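A.B. asks: Provide a 3D model corresponding to the input given below.
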Amino acid sequence: MNIKSLSTRVFAPLFFTLFSSTAMAGYPVNINSADAVELADALDGIGQSKAEAIVAYRDANGPFNSVEALTAVRGIGVATVEKNVEYILLEPAKPMSE
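C.D. replies: Got it, this is the predicted structure:
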């Protein structure tokens, strides 16, 4: 085994793990104003369809008043909320200008 094949076998998986979208999840996001793409990128265990469900729920029911209120969204459970609690911001959504 030469150095090139060894480095490819060792570093390539590490590189892809570090820079995959799953590894990049976990940064603060305002759930009352973020769009579905931002939610999916920021929150662990939230893919595009769950992020769209969060936005749809928010549009239909108004802003979230607590982090735990996310569990009212179909497909979002307590475990998902708990692993993201440090990244979920609850700032009020900015009103649309008239």
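
A.B. asks: alpha carbons only for contacts and neighbour counts from here, please
C.D. replies: OK.

A.B. asks: show me where the protein has its helices.
C.D. replies: 3-18, 21-24, 36-42, 48-61, 78-84 (DSSP state H).

A.B. asks: now the other sequence, so there's something to compare against:
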Amino acid sequence: MFKKILACMAMLAAASCFAAVDANKASVAELDDVKGVGPAMSQRIVDARKQGEFKSWDDFMARVKGVKTKSAERLSSNGLTINGQAFKTAAAPAATAPSAAPSKAAKPAASSTAK
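C.D. replies: Predicted coordinates:
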């Protein structure tokens, strides 16, 4: 019985280490615990949050100095969320520009009529 309780406590402790930290709700200390967020960035996040909650990752990147796409990806992978959402990169738009060299059109097949 004691071993089961101890095992459950160990699993809860491990799960809490990987818990997500929401930028809209976390304290400076909680933000500082996220790998890649230091004391200065923690304070910038809290200061920007005084203007209102972050609506999205785009809003977060626009309002917190020093956070761009690459750092947002890294922070998200380390457990930072905005409204419970991880950072999602935008899909690259498909290239629809015509090619520089015109392609050779296939010659139509000669029609043969068998009689």
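
A.B. asks: most tightly packed of the helices of the first structure?
C.D. replies: Scoring the helices of the first structure by mean neighbour count under mean count of other Cα atoms under 10 Å gives helix 36-42 as the most buried, with a mean of 21.

A.B. asks: name the helices or strands packed onto that helix?
C.D. replies: Packed against helix 36-42 of the first structure by the contact rule (3 or more Cα pairs under 8 Å, 6 or more residues apart in numbering; DSSP states H and E) you find helix 21-24, strand 29-30, helix 48-61.

A.B. asks: quick one: these as JSON lines, columns for distance to residue 15 of the first structure too.
C.D. replies: Formatted as JSON lines, these follow (distance: least, Cα to Cα, whole Å):
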{"stretch": "helix 21-24", "distance to residue 15 of the first structure": "11"}
{"stretch": "strand 29-30", "distance to residue 15 of the first structure": "25"}
{"stretch": "helix 48-61", "distance to residue 15 of the first structure": "24"}
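
A.B. asks: re the thing from before, residue 68 of the first structure is nearest to which of the helices of the first structure?
C.D. replies: helix 78-84 (7.0 Å; Cα to Cα).

A.B. asks: so how far is that closest one from its chain's centroid?
C.D. replies: Chain-centre distance of helix 78-84 of the first structure: 11 Å, with Cα atoms, centre = their mean, to the nearest Å.

A.B. asks: which residues touch it?
C.D. replies: Applying Cα atoms under 8 Å, 6 or more residues apart in numbering, the external contacts of helix 78-84 of the first structure come out as 26, 43, 44, 45, 46, 67, 68, 70, 71.

A.B. asks: kind regards, and thank you for your time.
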